[in-house]
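Novice: Quick one, structure for this:
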Amino acid sequence: MRKSEAIITTENFEKIMWRTTSSPVNYPDALAEMAAHQARMQAGTGKELIWLLEHPRLYTSGTSARAQDLFNPDALPVYEAGRGGQWTYHGPGQRIAYLMLDLNRPHGDTPPRDLRRFVADLEKWIIATLGMFRIAADVRPGRIGVWTTDPLSGEEAKIAAIGLRVSRWLTMHGVSINLAPRLEDFSGIVPCGIRDYGVTSIQRFRPDVTMAALDHAMKATWRDIFRQTPQDAP
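Specialist: Below you'll find the predicted structure:
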């Protein structure tokens, strides 16, 4: 574990670790760590893990990504993610939460092996997190992710994304919430295949919100939605 990481645990079934990495993590390294941890979970030697991190500026393609939806004007690195969905952007100022969880058992009110309900509860988690900063957000029929009204343009805009990969009911990848990323970098792709709407960030609503405050809100609302209370590890 890096010196910049901290771990907290929760008491619900078995302990769930929360790990935070403060310095940007290269995307291939994150993929390798997720795959290794999922293998440990399959072998019965790994606990459930929520990993909070940031990436350097880059684009990722899901299994449904179309080549014509990548413009990449700044020639940023491009990686195949191995998850569902289409194109996404990651970069500093965007909080990533990688979820390595076992859906063979319930999480809060989410019953075992109910992926649709689990995703809906992840949406509730993000919406509740944004609500901690008095940002009204919701989901929109036919559009993936969490949406709000941009305070500068007055138009609908995406503020968070969800993309999972599930193997034997063990999850990888997770969610991303825009705190203060370079929004212009999203112009290098058609985010999630949705052409008619833009993206926004928490910073446009609340410039004072820090990444630490966002992390605190995510942990608090995870407890509320999934009834798993974070505790500092000794």
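Novice: drop to CA atoms for contacts and neighbour counts, all remaining ones
Specialist: Fine.
Novice: Pull out the buried residues from the longest strand belonging to the chain.
Specialist: Assignment by DSSP state E gives strand 156-167 as the longest strand of the chain. Residues 156-166 are the ones in strand 156-167 that count as buried (16 or more other Cα atoms under 10 Å).
Novice: Let me have the residues you listed in a markdown table, adding distance to residue 41 as columns.
Specialist: Converted to a markdown table, the buried residues of strand 156-167 look like this (distance: Cα to Cα, whole Å):
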| residue | distance to residue 41 |
| --- | --- |
| 156 | 39 |
| 157 | 36 |
| 158 | 33 |
| 159 | 31 |
| 160 | 27 |
| 161 | 25 |
| 162 | 22 |
| 163 | 20 |
| 164 | 16 |
| 165 | 15 |
| 166 | 13 |
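Novice: Is the residue nearest to the spatial centre of the chain part of a helix or strand, or is it coil?
Specialist: Closest residue to the average C-alpha location of the chain: residue 175 at 1.6 Å, with Cα atoms, centre = their mean. Recorded secondary structure, residue 175: strand (DSSP: H, G, I helix; E, B strand; the rest coil).
Novice: one more to line up against the first:
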Amino acid sequence: MNESKWWPRPAPYLEVWEAMRQYTEARDSQTPDEIWLVEHTPVYTLGQAGKPEHILNSGAIPVVKCDRGGQVTYHGPGQVVAYCLIDLRRLGIFAKEYVSLLESVAIQVLNELGVNGASLKPGAPGVYVPGDNNQLAKIAALGIKIRNGYAYHGLALNVDMDLAPFAGINPCGYEGLQTIDVIGCGVAADVVTAGNLLAVRLVQAFSGYHQTVPA
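Specialist: As a prediction, the model looks like this:
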């Protein structure tokens, strides 16, 4: 796997999405996997099967319908997105296992940052922490696309951001879902530190799989 790299911050969503698709379409069995770390300009993204009714009030924030799985989410400054361009077939990873890997790494990173109580929520992909009124609040979201065994899109972790735009949508298609960031959990953190740690742990997780490269 190549080393992870940061895109210039903040990065427009459409620019990065197009680059991901081009990389995926051009790659073959010898192409190294990459992890791109991105902090986006404000944008709502709606998954391939996403329902527009989950966008309540987009205001001045653009809405982009993309090709990942999942419903609607928000990307913006203070959130790190790790786009994982991975040859799943070469690593022998199935889709459900891949989702579990991303969630496990997110929980590991949150624990290392000092965020307590990170967990999963049955039937709702992503990572959650205790929020208000004994409800779970979402702190990390997943959205993936697999084409011919190659995965792209990835994992978004809320670090230190303005959470207000999440009120303009039903986050991930769930009405009233609370969202939170690392700072809101009482932990001092910044996007670069959290992103670099996330990339290191992702690389370590993928390195645990035997790569089979055709001769």
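Novice: What value does the TM-score take for this pair?
Specialist: Between these two chains, after superposing, the TM-score reads 0.89 (TM-score structural alignment, normalised by the length of structure 2); 207 aligned residues with a Cα RMSD of 1.8 Å.
Novice: ok so, going back, next up, the contacts around the aligned residue in structure 2 for the residue nearest to the centre of structure 1.
Specialist: Matched to structure 2 by TM-score structural alignment, residue 175 of structure 1 sits across from residue 155. Listed by Cα atoms under 8 Å, 6 or more residues apart in numbering, the contact partners of residue 155 of structure 2 are 81-84, 102, 140-143.
Novice: which of these lies closest to residue 45 of structure 2?
Specialist: Residue 45 of structure 2 lies nearest to residue 143 out of the contacts of residue 155 of structure 2, by Cα to Cα, at 10.2 Å.
Novice: so what corresponds to that closest one in structure 1?
Specialist: Residue 143 of structure 2 maps onto residue 163 in structure 1, by TM-score structural alignment.
Novice: again, but for residue 194 of structure 2
Specialist: With TM-score structural alignment as the criterion, the equivalent of residue 194 of structure 2 in structure 1 is residue 214.
Novice: host element of its match?
Specialist: According to DSSP states H and E, residue 214 of structure 1 maps onto helix 211-226.
Novice: buried set for that helix?
Specialist: Neighbour-count burial for helix 211-226 of structure 1 [16+ other Cα under 10 Å]: 214, 217-223, 225-226.
Novice: returning to what we had before: now, among the buried residues of strand 156-167 of structure 1, which is nearest to residue 86 of structure 1?
Specialist: Comparing the buried residues of strand 156-167 of structure 1 against residue 86 of structure 1 with Cα to Cα places residue 163 closest, at 9.1 Å.
Novice: Leaving aside the residues adjacent along the chain, what's closest to the closest one?
Specialist: Using Cα to Cα, 6 or more residues apart in numbering and skipping residues adjacent in sequence, the residue nearest residue 163 of structure 1 is residue 174, 5.4 Å away.
Novice: What is the burial count for that neighbour?
Specialist: Neighbour count of residue 174 of structure 1, defined by other Cα atoms under 10 Å: 20.
Novice: before we move on, what about residue 90 of structure 1?
Specialist: By other Cα under 10 Å, 23 other residues sit near residue 90 of structure 1.
Novice: I'd say it and residue 59 touch.
Specialist: Yes: look at residue 90 of structure 1 against residue 59 with Cα atoms under 8 Å: they come within range, at 6.3 Å.
Novice: sorry, back to before: so the match of residue 175 of structure 1 versus residue 138 of structure 2, what's the distance?
Specialist: 13 Å (Cα to Cα, to the nearest Å).
Novice: if we can go back for a sec, just give the nearest non-adjacent residue to the match of residue 175 of structure 1, would you?
Specialist: Once flanking residues are discounted, residue 155 of structure 2 sits nearest to residue 142: 4.7 Å by Cα to Cα, 6+ apart.
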